[in-house]
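Trainee: The following block contains a protein sequence and its predicted model.
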Amino acid sequence: MEEVLQQVINALSVGSIYALIALGYTMVYGIIQLINFAHGDVYMVGAFVGYWSMAVARLGFVESLALGMLACMVLGVVIERVAYKPLRNSTRIAVLITAIGMSLLLEYTMMFFVGAEAKQYPALPDFLNGTVQVAGITVRNQQLIIIGIAILLMALLQFVVRTTRVGKAMRAVSQDQDAARLMGINVDNTISATFAIGSALAGAAGVLVGIYYNSINPLMGILPGLKAFVAAVFGGIGLIPGALIGGYFIGFTETGVSAAGYSMYKDAVVFAILIVILIVKPAGLLGRDVREKV
């Protein structure tokens, strides 16, 4: 039982990271039906901003987390305005190719400035390095902080989407852009706000991964970004609760496969799940099939 509880804590930690990244995918898709494949690399940028904040600027963890989120928020808006907005009325394949190009641009721009070698996060404060005993198992403080911050950010996101003016505008634009525009909603600003919020969550995930695994590199966003996309599709892309469910499902799946002694195959299992869900229920766990007029 202690071993099971330990794996549950591990799964919650990993699943929280995937859920934070998946939220950005699902929010952007819900607004403009775009798969932003550069989103995983925004998460990578957040990890490096946190690294520079701690190693160079000597800031604390909380300040570094906030700075990473702010930097990714600005980056997300810049990407939307420069790369995606001019293609708003273009074909989906053109936008998809642009997203892949933006992903490569972020990766190799970062590699140009910092090199291809992995960077080690600086020594962490004592409150991040300690452990606590919970129900007979040893839990790292980092895991508790990751889970707590992820839950806090998810709750804050729900509050923003459900109660604030920006959130209501986002929901209106996701249903009908033309009607929202006629009602006086600034659609362009709403789309930029969606990119900003989703990118901030990815930036937070990047910093949390940095303190958890203590190693970052310019290509670190590729695989987690793809897995978070699988999580968003599994839950029902475009649906915030679906992204949360999908993120934690992928976290538990990976942890379970690794605990069973097949850690080499955990990535294959995740993508096999994507294939199965696309065959069995393409709309995802919470999604509904919607007929589209052509």
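Mentor: In hand now; what should we look at? Numbering: from 1, shown residues only.
Trainee: drop to CA atoms for contacts and neighbour counts, all remaining ones
Mentor: Noted.
Trainee: what comes up buried for the helix or strand containing Ile245?
Mentor: Here Ile245 sits within helix 240-259, counting by DSSP states H and E. Using 16 or more other CA atoms under 10 Å as the test for burial, helix 240-259 gives 240-257.
Trainee: centre of the chain versus whichever strand or helix holds Arg181, how much separation?
Mentor: Using DSSP H and E, the element containing Arg181 is helix 177-182. Centre-to-centre, helix 177-182 and its host chain are 28 Å apart (CA atoms, centre = their mean, to the nearest Å).
Trainee: Not counting it itself, show me its contacts.
Mentor: With CA atoms under 8 Å, 6 or more residues apart in numbering as the test, helix 177-182 has contacts from 169, 172-173, 187.
Trainee: also this one, for the comparison:
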Amino acid sequence: MSFISYLLNGISLGSVYAIIALGYTMVYGIAKMLNFAHGDVIMIGCYIVFTMMTTMGLNPIVSILAAIVGCTVLGVVIEKIAYKPLRKASPLAVLITAIGVSYFLQNLALIIFGADTKSFTSVVNMEPLRLAGGKLVISGVTIVTVIACIVIVLALMTFIKKTKAGQAMLAVSEDKDAAQLMGVNVNKTISLTFAIGSGLAAIAGVLLCSAYPTLSPYTGSMPGIKAFTAAVFGGIGSVPGAFIGGILLGVIEILGRAYVSSQLSDAIVFAVLILVLLIKPTGILGKPIHEKV
């Protein structure tokens, strides 16, 4: 049963990566920008939940809703202040700005909350599911995380395909100038994309800290990098690709940690990414980009 347990843990961790990766893939697919401060938005969301539950004594649902609202607003502010002026700038300028925003959020958290690692209280109170006569135990956090990921991916795909705002996102992702000529508000659409991605980051952060109950100003850094890897792995710009890439990455990491080396698990994850990109540079579901001349 140990392999199945590891596999389920990998799917659970991969579900968190997938939710985070959705933020990366949406922003890149629509704004053609890489928001490397995305991982730190996760951390801010976790601190909001931690503060409201521990200091203010509020229930988990209210705390999570507050974190989603807080991170959504933060995402829009970051886009307006940091990224909007750089839409026609070089990728290097965008990268430097993203790193600057990331360090700003980390240092802001250090000033407000301190450098000490906090013990995060899980927001999931579901009893574990016991199968095979109690030999296989699936934690409540694992169940909720996997279900939440599936629901979010399906809801997001439905939103993009069936709503006017979603169609506007598709239009902007194809051609900003043409979309603007067709009456699409490009600025509003990009802001909405950042808002959705940041709101999802709050959910992912809460699920991550519920499974691994520690919180510090650097909590979101490595998960953010791995989620970006998952987005590239699955094909950045593709919502199903982010889901597949996240799940595969989580499974590879957990199995690598269990059967190869816990110290080398991160190296194994990035090695697999390099191998995939050598074979299929656009990722699993990514499409080649044809430059117009």
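Mentor: Right, received. Where do you want to start? All values reported here derive from a predicted model rather than from experimental measurement.
Trainee: Name the nearest residue to Gly130 of the first structure, ignoring sequence neighbours.
Mentor: Closest residue to Gly130 of the first structure apart from its sequence neighbours, by CA to CA, 6 or more residues apart in numbering: Asn141 at 5.5 Å.
Trainee: In helices, which of the contacts of helix 177-182 of the first structure fall?
Mentor: Among those, the ones falling in helices (DSSP state H) are 169, 172-173, 187.
Trainee: Taking helix 240-259 as reference, get the angle to the longest helix seen in the first structure.
Mentor: Identified as the longest helix of the first structure according to DSSP H is helix 2-32. Computed with axes from the mean of the first three to the mean of the last three CA atoms, to 10 degrees, the direction of helix 2-32 of the first structure lies at 140 degrees from that of helix 240-259.
Trainee: Output the contacting helices and strands for the very next helix or strand once past the helix holding Ile245 of the first structure.
Mentor: On the C-terminal side of helix 240-259 of the first structure, the closest following helix or strand by DSSP H and E is helix 266-280. The contact analysis (3 or more CA pairs under 8 Å, 6 or more residues apart in numbering; DSSP states H and E) places helix 266-280 of the first structure against helix 222-235, helix 240-259.
Trainee: what about Lys85 of the first structure, distance to Ile149 of the first structure?
Mentor: Separation of Lys85 of the first structure from Ile149 of the first structure (CA to CA, to the nearest Å): 32 Å.
Trainee: Apologies, that question was intended for Leu75 of the first structure.
Mentor: Taking CA to CA, one finds Leu75 of the first structure at 22 Å from Ile149 of the first structure.
Trainee: and if you look at Val134 of the first structure?
Mentor: 19 Å.
Trainee: for Val95 of the first structure, same thing?
Mentor: Separation of Val95 of the first structure from Ile149 of the first structure (CA to CA): 33 Å.
Trainee: Give me the more crowded residue out of those two.
Mentor: Neighbours were counted for Val95 of the first structure and for Ile149 using other CA atoms under 10 Å; Val95 has more, 21 against 16.
Trainee: quick revisit: next, the angle helix 222-235 makes with the helix holding Ile245 of the first structure.
Mentor: Relative orientation of helix 240-259 of the first structure versus helix 222-235 (the same axes, to 10 degrees): 120 degrees.
Trainee: and Ile236 of the second structure, how many neighbours does it have?
Mentor: Ile236 of the second structure has 29 nearby residues by other CA under 10 Å.
Trainee: Am I right that it falls within a helix?
Mentor: No - assigned with DSSP: H, G, I helix; E, B strand; the rest coil, Ile236 of the second structure falls outside any helix and is coil.
Trainee: do you know how far it is from Leu285 of the second structure?
Mentor: In this view, Ile236 of the second structure and Leu285 of the second structure are 8 Å apart by CA to CA.
Trainee: Ile197 of the first structure - nearest residue in space that isn't next to it in sequence?
Mentor: That would be Met73: by CA to CA, 6+ apart, it lies 6.5 Å from Ile197 of the first structure.
Trainee: separation between the one you found and Ala193 of the first structure?
Mentor: On the measure of CA to CA, Met73 of the first structure and Ala193 of the first structure end up 9 Å apart.
Trainee: Those two: who's more crowded?
Mentor: More crowded of Met73 of the first structure and Ala193, by other CA under 10 Å: Met73, with 25 against 21.
Trainee: contact partners of the helix or strand Val62 of the first structure falls within?
Mentor: Val62 of the first structure belongs to helix 61-79 when assigned by DSSP H and E. With contacts defined as CA under 8 Å, 6+ apart, helix 61-79 of the first structure is touched by 42-43, 45-47, 49-51, 53-54, 102, 192-193, 195-204, 207-208.
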